[in-house]
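Undergrad: predicted structure and sequence below. I'll ask about it afterward.
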Amino acid sequence: MTILVTGGAGFIGSNFVLDWLAQSDETVVNLDVLSYAGNLENLASLQGDARHVFVQGDICDRALVDRLLAEHQPRALVHFAAESHVDRSISGPGAFMRTNIEGTYTLLEASRQYWSGLNEEAKAAFRFHHVSTDEVYGSLGPQDPAFTETKTYEPNSPYSASKAASDHLVRAWHHTYGLPVLTTNCSNNYGPYHFPEKLIPLMIVNALAGKPLPVYGDGQQIRDWLYVTDHASAIRAVIAGGRVGETYNIGGWNEMANIDIVKTVCALLDELRPDPAGPYSRLITYVKDRPGHDRRYAIDARKVERELGWRPAETFASGIRKTVQWYLDHPDWVARVQSGAYRDWVSQQYGA
């Protein structure tokens, strides 16, 4: 048995691949273009493992996707590959339209052709699992109920709009063609191997380097936080038991303001790697808010709990401690990820 994973060298994808192979002997064919956020070093522990077949390539390459499906005959395609950084989508939306919309369309069409040619048993077993985001639902007010799976889509950034479009394509390919799809919309992930342009790893890396900790606006934007291996276990549960055509929201039941996240990271670093110069919170620097910054996200994950019995194993307190410790234990990974292009991006985005 085999599954095909797209974007399996990125942050969430690589954690999913590692988790999958820790739980199963089922082969993973891993298709990743290795853009700036894709890092094969995340998968170094699988070196020489015959269960992991890595292919560098673009999900928009229809001929390549067709070949991989025909050659490996997967029972599921798990689609992580995406451009995912909101700031980058504001400064350069074109890549998001191509990867998130055209790429998903290419995978759906290739999967539809492949699935149509399977025998009845294999057709019934096949799943196309689309990994999406809570950002498609827009922004919540302070007292609004959390996002449910029936919440109206109101994307507010080029990134979230491109993911919303991909969600609609997946739904349409199921209702029009019968392709057996599953969609999960997750909250903000954090954990090992997170590229240090996102909030939590950026705060850790900058603090350790004595650099400013840039916080947008007043820092009161609220997000729900999900430890990345909890997300991986949720996807396994949905693939195994989710109802075809359904959407499942995956969240960590951890709503926190960005400034509280930053202060939590600082406090952990004060404990685990104290700085003689003083508390890391001295480095917090408020910067101009980004355009269209959504104020609050919150996930109602009761459906996946009710139907599939899934709940996150980590609290935020346990997950963030593991995350900070991982970055402290892996300075070489951080150093190699911080290429000149990455430093240029941080400088461009947040200022000197």
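TA: In hand now; what should we look at?

Undergrad: rest of the way, CA atoms for contacts and neighbours
TA: Will do.

Undergrad: so Ala267 belongs to a helix, correct?
TA: Yes - using DSSP: H, G, I helix; E, B strand; the rest coil, the assignment for Ala267 is a helix.

Undergrad: surely it touches Asp260?
TA: No - taking contacts as CA atoms under 8 Å, Ala267 lies outside contact range of Asp260: 10.4 Å.

Undergrad: dropping in the other structure now:
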Amino acid sequence: MRLLVTGGAGFIGSEFVRRLLRADPSARVTVFDALTYSGVEANLASVAHCPGYRFVRGDVCDPGAVDEVMAGQDAVVHFAAESHVDRSIRGAGPFVRTNVTGTQVLLDAALRHRVGRFVQVSTDEVYGSIGEGSWTEEWPLTPNSPYSASKGAADLLALSYHRTHGLDVVVTRCTNNYGPHQFPEKVVPLFITRLLDGLTVPLYGDGRHIRDWLHVSDHCRGIELVLLSGRPGEVYHIGGGTELSNHKLTGLLLDAVGADWDRVVAVPDRKGHDLRYSLDDSKIREQLGYLPVVPFAEGLAATVDWYREHRHWWEPLRARSEQA
């Protein structure tokens, strides 16, 4: 299979590429990434020598570049996205451009080149917030942030290409990811790196917001299952099964680095902050055999150790994040 991976230099995309090429170094994988502030080509250094690997720098909103890189591909896994909620609140334009227009450009090219499968990688945030229970794949989309609205729009657009044009589209929606190589503006690496430097960390509101946590390697296993065996036109949830309040998560991170609660600063709550996310992922478990294998306690401890040992990776990126 000749596979195009957009956003493959990012946190989740690079894990997916490393996973594929570790299993089969001869696999033909083209990474297409604009290397904006959160894209790190060094994330792919461990597999850059593989004979089937190719990196192309380009923008998903550039029809010419997309058309060139799409030619000859058998499948697309589309990770490329603007994904930071706070940035989307400050300015929605880049999110609409990349997440909606970029997806449309890719879909048009995939249709034109008769690509066999298009995997749209999305998020649980498209559903808004849920007080009790868990969302199924049939739940209506009610996003509350510009970021989640742009992802919901991209999902609907992708599914429309299946229904209108017959393009083989599948959509995945996942819970919050954590693990190595995550850009340090996201909550887990932000807290770890600041605590390691003796700094304070910001906790929104009273910290009661609840998220389900999933190790990035488990997420990528789920995406691979959907790529290979998912049904065209379907949506699949990929969950972790570990729901934690932000207050509880903060406590676990403080314990992991030996810090006290005096390092936590309460900050005003985020606008439109969703209280709770929860996915029902029984569909992918029953139909495709998905099961997360990384226990949260072990995965979090390994993640803290990774950031402790890779200052050379995150220190320049934290500075880049603050300037972006």
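TA: Noted; the coordinates are in hand. Here the structure is a predicted model, which means the values were calculated and not measured.

Undergrad: what about the residue nearest to Ala259 of structure 2 when sequence neighbours are not counted, how many neighbours?
TA: Using CA to CA, 6 or more residues apart in numbering and skipping the chain neighbours, the partner closest in space to Ala259 of structure 2 is Leu195 (7.2 Å). Neighbour count of Leu195 of structure 2, defined by other CA atoms under 10 Å: 21.

Undergrad: which residue range of structure 1 does stretch 276-295 of structure 2 align onto?
TA: Alignment of stretch 276-295 of structure 2 against structure 1: residues 296-315, by TM-score structural alignment.

Undergrad: how about the contacts made by the residue of structure 2 most remote from its centre?
TA: Distance to the chain centre peaks in structure 2 at Asp262, reaching 31.2 Å (criterion: CA atoms, centre = their mean). By CA atoms under 8 Å, 6 or more residues apart in numbering, the contact set of Asp262 of structure 2 is empty.

Undergrad: wait, a helix at it?
TA: Yes - Asp262 of structure 2 sits within a helix when classified using three-state DSSP.

Undergrad: give the equivalent position in structure 1 for it.
TA: Aligned against structure 1 by TM-score structural alignment, Asp262 of structure 2 finds its counterpart in Arg282.

Undergrad: the match of stretch 276-295 of structure 2: which residues count as buried?
TA: Across stretch 296-315 of structure 1, burial judged by 16 or more other CA atoms under 10 Å covers 296-304, 308, 310-312, 314.

Undergrad: tell me the residue in structure 1 aligned with the residue nearest to Ala259 of structure 2.
TA: Matched by TM-score structural alignment, Leu195 of structure 2 corresponds to Ala207 in structure 1.

Undergrad: what strand or helix carries that match?
TA: helix 199-208 (DSSP states H and E).

Undergrad: which parts of that helix are buried?
TA: For helix 199-208 of structure 1, by 16+ other CA under 10 Å, it's 199-208.

Undergrad: mind listing the strands for structure 2?
TA: In structure 2, strands defined by DSSP state E lie at 2-6, 28-33, 53-57, 75-78, 117-123, 169-174, 176-178, 201-204, 210-215, 235-238, 243-245, 264-267, listed in chain order.

Undergrad: quick one: the first one to chain centroid distance?
TA: Taking CA atoms, centre = their mean, to the nearest Å, the mean C-alpha location of strand 2-6 of structure 2 is offset from the chain mean by 16 Å.

Undergrad: that strand: which residues count as buried?
TA: Buried residues in strand 2-6 of structure 2 (16+ other CA under 10 Å): 3-6.

Undergrad: same deal with stretch 101-119 of structure 1?
TA: Buried, per 16+ other CA under 10 Å, within stretch 101-119 of structure 1: 101-112, 114-115.

Undergrad: top helix in structure 1 by residue count?
TA: helix 158-177 (DSSP state H).

Undergrad: equivalent range in structure 2 for it?
TA: Taken onto structure 2 by TM-score structural alignment, helix 158-177 of structure 1 occupies residues 146-165 there.
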